[in-house]
Each structure stands twice: as structure tokens, then as C-alpha cells.
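Asks: Quick one, fold the following:
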Amino acid sequence: MSPLIDLLNANSPSLWLEVSPPRGISSSALLKRLAALSGHVDAINLTDNALGKIKMSGLVFGAAIKQQLKIPVVLNMSCRDRNRFALTSDLLGAAALGIDAITALTGDKIPPEENGRTIPAHDLDAFGLLKIIAALNRGDTGEGKAPLKTIPSIVAGAVANPNRKNIEREYELLERKAAAGAKFVITQPVFEPETARRFIARANQFGIKTVLGILPVKREAMANYLIERVKDLSGARPHLDRYAGMGEEEVRAFSIRENMALMAELAGEVAGFNIMSGGGPSLAIELALQFSHWRKEHRS
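Replies: Sure, this is the predicted structure:
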């Protein structure tokens, strides 16, 4: 089992940074930026073509992170872009490359026609992917053949939205994901402690570790986009409205202060934090470094 699980069980919260792989074929610039996090974060969480925007394979970029930076990798895997055969093959590849954990996602809901192309139908959802991971951990590829000679040990996770208005439905889904084998859950960003506490308490009942999503806001336009376009965050509007009329530097400073205060308040209650880069890693890296220093001071 990955040491990431031990860290999620530790007294001090684990710290992850979520980042998208590069858009093209060159990874050196992003790897150089992420190198500053060595010794500060416990894992890099890689997105998987989020919002249907094509990026470098997370398997390839994750392998480069592990080889060059020696930082553990949590790989998001979306069912939206692959059938069950491709998903199983990628899971075996992830295990062979030493990827530390897989987060199973059904995938963003994208209109059938986007940018002149057709989005393929889902073969599986997150529950089906979790079942495949559990089967592979038993050595079963689903082909009805002899078990694998070398059995992988894939740590599985899931995602959830603590901001959902019908929160009981979200808890039902989370319970099913835990039953299917999820060991941790990465949440959509939270902005105030009570929403986080209610979610953590319910996740604990299901025996699943919570890694809270933390989203630093870069500018007023980003806050407006989240209000207008991301319905999963409709419950966070009172927080996001506070950025109205602020200049970019004021927004960045305010967001760092607010998120540091939130993380410090919840540090003794949550298994970990997943700081989201939201289109660019600079502010997320700054927040991660600040919280890492805070965490080291409060461990002693």
C-alpha cells in the first residue's frame, strides 16, 4: 500500500498540489516550477483532460515527476475518454510506473458537440472504474484468464462535492464509492469551515479519508467565472462575491490569507488538502509553500 495512505492517517494533514499536465509535448518548464515543491508537498495530483481540454498524458507526465522530482503522484483517471479496455490498460501502466494512487472520475459533462468534435459516450462510470481497480488488486483483469503473476496494489480514490444543494444525495454516492473500494475522496473546493466539517464527519462514517479541495483565486474575473459557469460552486457565491471590485494583487493577497486561515482552522480535523491550480500553478504553489512552512512550525 502506498505511503500516501500512511500520511492521510497521520496527525498532521497531508498536502497535495493539483496541476494539469502540459498542453504540448514539452514538460521541462512545468517540471522546473514544480521542483520548488520538493520537500513541501506530499503528492502532485494530476488532472485528466479537465473540461475536455487536451493535455499531455498524465501517465507520461506523472512518470517524469516521479523520476525527476521524486514527488509522489496521484493520477486522476476519467472514464469519459476511454472504454474499459483502455482504462484497464492504463491502470496496469500506472501500477508499473509506480503511480501512488488513482482518483476515479466519471468525467466532466460536456455537450455532445464541442469544438467541432463528438465526445464519445461513457463505457464506465466512477463506480465501474473502482470495481476494475479492486479486481486488478486481486489479479483479475476481467478476461476470465489466470490471475496476473504480479498483482498490483493500486490505491483508489474518488471525488465529491460538499457544496451540493442536495447534500444527502452526495453522501449516498460517497457511501457507494467507499463500498466500491475508494480509500480517499478529493472534494470540490470549499471556502468556509462548516461545510467542510459536515462533509468530513460523514466521510469518516464511511471509513474514507477526506482531502479538501482548496482553490486560490487569482483575479476578480476568475471569481465571476466560478459564480456564473460552475454550478457545483453555487453554494460558495457569498465567498466569491467578496472579490468584486478588487485589483489583481489585492485578490491574490486576500485569497492567500483566506485559504491559509481556513486550512489552519481545519488542520486538526482533515486528512489532507488538495490545492488546485485553477489554470496556472503560480498562486497554488505560493499557497502550498506557505502552508508547508506553517505545517512544519506546528508539528514541533
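Asks: Only C-alpha atoms from now on, for both contacts and neighbour counts.
Replies: Will do.
Asks: Can you check my assumption that Val211 lies in a strand?
Replies: Yes: remark: Val211 belongs to a strand, assigned using DSSP: H, G, I helix; E, B strand; the rest coil.
Asks: Can you tell me how far the nearest residue to it once chain neighbours are set aside is from Glu248?
Replies: Of all residues beyond its chain neighbours, the one nearest Val211 is Gly272 (4.4 Å), with distances taken as Cα to Cα, 6 or more residues apart in numbering. Spatial separation of Gly272 from Glu248 under the definition Cα to Cα, to the nearest Å is 28 Å.
Asks: These two: which is more packed in?
Replies: Taking other Cα atoms under 10 Å, Gly272 and Glu248 do not tie; Gly272 has more neighbours (28 against 15).
Asks: Go ahead and confirm Ala43 touches Leu15.
Replies: Yes: judged on Cα atoms under 8 Å, Ala43 makes contact with Leu15 at a distance of 6.9 Å.
Asks: Just name whatever secondary elements whatever helix or strand Arg198 lives in is in contact with.
Replies: In this assignment (DSSP states H and E), Arg198 forms part of helix 193-205. With contacts defined as 3 or more Cα pairs under 8 Å, 6 or more residues apart in numbering; DSSP states H and E, helix 193-205 has these neighbours: helix 167-179, strand 209-214, helix 248-266.
Asks: Tell me which of these lies nearest to Leu289.
Replies: Go through the helices and strands packed on helix 193-205 one by one with Cα to Cα and the one that ends up closest to Leu289 is helix 248-266, at 10.8 Å.
Asks: hmm, who's touching the helix or strand following the closest one?
Replies: Taking DSSP H and E as the definition, the helix or strand that follows helix 248-266 towards the C-terminus is strand 272-276. With contacts defined as Cα atoms under 8 Å, 6 or more residues apart in numbering, strand 272-276 is touched by 8, 13-19, 45, 186, 210-216, 263, 284, 287-288.
Asks: Following up with a second sequence; could you model it the same way so I can compare the two?
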Amino acid sequence: MLEISGLTWAVTIGLVVALLALDLVLAAVRPHRIGFREATAWSVFYVGVAVAFGVWFAMTYGGDFGTQYFAGYIVEKSLSVDNLFVFVIIMTTFAVPEEHQHKVLTFGIVLALIMRAIFIALGATLLSLFSFMFLLFGLLLVYTAVQMFRHRNEDPDVEDNAVIRSARRVLPITDEYVGGRIVTRVDGRRMLTPLFIVLIAIGSIDLLFALDSIPAVFGVTEEAYIVFAANAFALLGLRALFFLVKGLLDRLVYLSMGLSIILAFIGAKLILHWAHVDLSPSVPEISTPVSLGVIVVVLAVVTVASLAKTRSDPTAKAHAGSLRARKHVAADQERGGA
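Replies: Now for the predicted structure:
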């Protein structure tokens, strides 16, 4: 059992908040198009911070907990790349100007951290009280993996969202972005800008990803502190990673397939753990080092295979994957089968 003092929690949260504040200040003070060199520098910085934290954590609390942290970080980082696909779709769908994308992403990361902190606290409480939650989390991940595999060649329909449709119907929203503002005045009337709709879209996507990623990381560690740290440091680098790889995302054609395999594997790991605890100690469990190895190998194979595929077939294009079929795709399939 990992014993984390209140001071360590406070310092960790303070570091995360400070880094978020830095992003927010930069986005507000100097809105601009993020270039490749700047994105690379920030990406290296955030990965360096995450690795440095992991080294300190392993030296302070032991190699086993350090391995759990790095396994959780890699899981969250790989899932965050899929998150980037959806961010790209949102930015494109709502035609967000490049100079304001920095601000949108930073707010999206803040929303994601808040939601995941809530789910981490809830998940840790449920797991400590009811061991069968490991079974439920495992089944949720297996279901998610199956759905993502089935719809791996699709993208989520961002605008087909009840909250967004309602907001467009009920709220006064301008046609144009107004200098990156969320609220503005037109002829003396207070109105919202399309940036508000973008933030709603990002927030709803963050909620869906939290529902998947929190059970996934609990599959490699039961420690709430490690789950929080892995999520926080993976998300902090998301803004810079977006600008670094958004031109390369289309080449990761097998990423959704790889993520579905990882989620199914972690789901099976959780189910085995539940069976080991509640049914029989003779049921084997999957260790954290094995989990880390499987995750790294799957990601490596997926990346190499994706690059080879796009080199041999330049028309091949990656998709974020979806948990349900888009309506027009389903309708086309029904007409085709009739």
C-alpha cells in the first residue's frame, strides 16, 4: 500500500496547477500560431518533467511503484494521442482560427483534469469498497475495445451532440469568432461566440475519454496518487503535442486498432484480478511489468505498421475511431444491405 503524505499531494497538485497557469498565461498574453520548433521544445519539456517525476517517484517509493507510474503514463499518453484526433476534428469542424487553438486546447486540458480528478476519486473509493468494481471496470474496457475496433475506420460525429444542438438552438451565438472571446456584445446585446460551442464540444469529448481512461489506468495500478499523476503529466503535454503531430496524425492508420487491443488487454487484466480476489487465489494475474511490455510492444508495432502502410498507400488515412456508428454511415449500410 502506497502511503502519500498530504504535503506530497499538495506539492504535486501545485506543480500541475503552476504548469497549467503558465499555459493559460501564454495563451492569453500572446495568442499566435504555434510553430514546429516551439511545439517540439514544449513537448520535450513536458516529457522531461514527466520522466523526471517518474525517476524521483521510483527512487523515493520503490521500483514497483515507479513501474506502475510509467505504465500508467504510457497508457494515458497513448490514449491522449487518440484524443488529439478528436481535437483536430473539432478544430476543423468549427473552423477555429489557428491563433486561438492554443487557448481552446489549454481550457480543454483544464476541463479534462477536473473531470478526471473527480472520476479518480470516485473510482478509488468504489474499488476500495467493492472488489466487484474490478469486474465492472474490466467489462467496460472490453466493451469499449470491441466498439472501437468495430468502428475503427470512422470518426466521431462532433456536431451530433444533444448538448451542442441545444446550445445552438437556445443560446444567442454570433456567426464569427470575436478576437478569441467567449462572450461579446453585438448592438448592446450580450452574445456568446462560437468559441463557447467549441469548449462544450471539447468538454463532452473529455468526459467520454475520462470514462475510458480512468478504468484503463486503474488496470495497471490501484493507487489513486499514481493514477492522478499519470493522467496529469500525460495531459499537460497534450497542447504542445497537438501542434507537433497534427500533421502526422493522418499517418497513424492503425492507432485505433492498437488502442482497442490495449483496452481489451487491460480489461482482461482487471477481470483476472477480480477473479483472483473474489473467486480463487489460483486464478493467475498479469503483473505490471508484463502489462508495460505488452503496451509498449503494441504501440511500437502499430506505429511501424502505420508508417509502412501510408508509405505503400499514400491515400490511406487514419481515423480516431468511434464508440458508435455515425448515423449516415449506419443508414448507408442499411440501404446497402436491403
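Asks: Give me the TM-score for these two chains.
Replies: Here the TM-score of the superposed chains, computed with TM-score structural alignment, normalised by the length of the first structure as the reference length, equals 0.26; 140 aligned residues with a Cα RMSD of 7.0 Å.
Asks: rewinding a little: rebuild the helices and strands packed on helix 193-205 of the first structure as a markdown table, extending it with distance to Tyr225 of the first structure.
Replies: Converted to a markdown table, those look like this (distance: least, Cα to Cα, whole Å):
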| stretch | distance to Tyr225 of the first structure |
| --- | --- |
| helix 167-179 | 23 |
| strand 209-214 | 17 |
| helix 248-266 | 14 |
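Asks: which stretches of the second structure form strands?
Replies: Along the second structure, counting by DSSP state E, strands occupy 183-186, 189-192.
Asks: now the first structure
Replies: In the first structure, the segments counted as strands under DSSP E are 14-19, 43-46, 73-78, 101-105, 113-114, 117-118, 156-160, 184-189, 209-214, 272-276.
Asks: could you redo the ones you listed as JSON lines and give each row distance to Arg197 of the first structure?
Replies: Output for the strands of the first structure, formatted as JSON lines (distance: least, Cα to Cα, whole Å):
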{"stretch": "strand 14-19", "distance to Arg197 of the first structure": "17"}
{"stretch": "strand 43-46", "distance to Arg197 of the first structure": "23"}
{"stretch": "strand 73-78", "distance to Arg197 of the first structure": "24"}
{"stretch": "strand 101-105", "distance to Arg197 of the first structure": "22"}
{"stretch": "strand 113-114", "distance to Arg197 of the first structure": "37"}
{"stretch": "strand 117-118", "distance to Arg197 of the first structure": "40"}
{"stretch": "strand 156-160", "distance to Arg197 of the first structure": "14"}
{"stretch": "strand 184-189", "distance to Arg197 of the first structure": "12"}
{"stretch": "strand 209-214", "distance to Arg197 of the first structure": "10"}
{"stretch": "strand 272-276", "distance to Arg197 of the first structure": "13"}
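Asks: Go through those strands and name the closest to Leu174 of the first structure.
Replies: When these are ranked by proximity to Leu174 of the first structure (Cα to Cα), strand 156-160 comes first, at 7.0 Å.
Asks: which helices and strands sit right next to the closest one?
Replies: Strand 156-160 of the first structure makes packing contacts with strand 101-105, helix 126-136, helix 167-179, strand 184-189 when contacts are defined by 3+ Cα pairs under 8 Å, 6+ apart.
Asks: Tabulate these in TSV, adding columns for distance to Arg84 of the first structure and mean neighbour count.
Replies: Putting those into TSV (distance: least, Cα to Cα, whole Å; neighbours: other Cα atoms under 10 Å) gives the following:
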stretch	distance to Arg84 of the first structure	mean neighbour count
strand 101-105	13	25
helix 126-136	8	21
helix 167-179	18	17
strand 184-189	22	23
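Asks: nearest to Arg237 of the first structure, of the ones you listed?
Replies: Nearest of these (Cα to Cα): strand 184-189, 12.2 Å.
Asks: and the angle from the closest one to helix 193-205?
Replies: Orientation of strand 184-189 of the first structure against helix 193-205 (axes from the mean of the first three to the mean of the last three Cα atoms, to 10 degrees) gives an angle of 160 degrees.
Asks: report the angle between the axes of strand 184-189 of the first structure and helix 167-179?
Replies: Between strand 184-189 of the first structure and helix 167-179, the angle comes out at 150 degrees (the same axes, to 10 degrees).
Asks: which helices and strands sit right next to strand 184-189 of the first structure?
Replies: strand 156-160, strand 209-214.
Asks: Looking at those strands, spot the one closest to Ala135 of the first structure.
Replies: In this view, these are compared for proximity to Ala135 of the first structure by Cα to Cα, and strand 156-160 is the closest at 11.7 Å.
Asks: Mind listing residues that contact the closest one?
Replies: With contacts defined as Cα under 8 Å, 6+ apart, strand 156-160 of the first structure is touched by 101-105, 126, 130, 133, 170, 174, 177, 181-188.
Asks: I'd like the strands of the second structure written out as JSON lines, with distance to Phe36 of the second structure added.
Replies: Output for the strands of the second structure, formatted as JSON lines (distance: least, Cα to Cα, whole Å):
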{"stretch": "strand 183-186", "distance to Phe36 of the second structure": "31"}
{"stretch": "strand 189-192", "distance to Phe36 of the second structure": "32"}
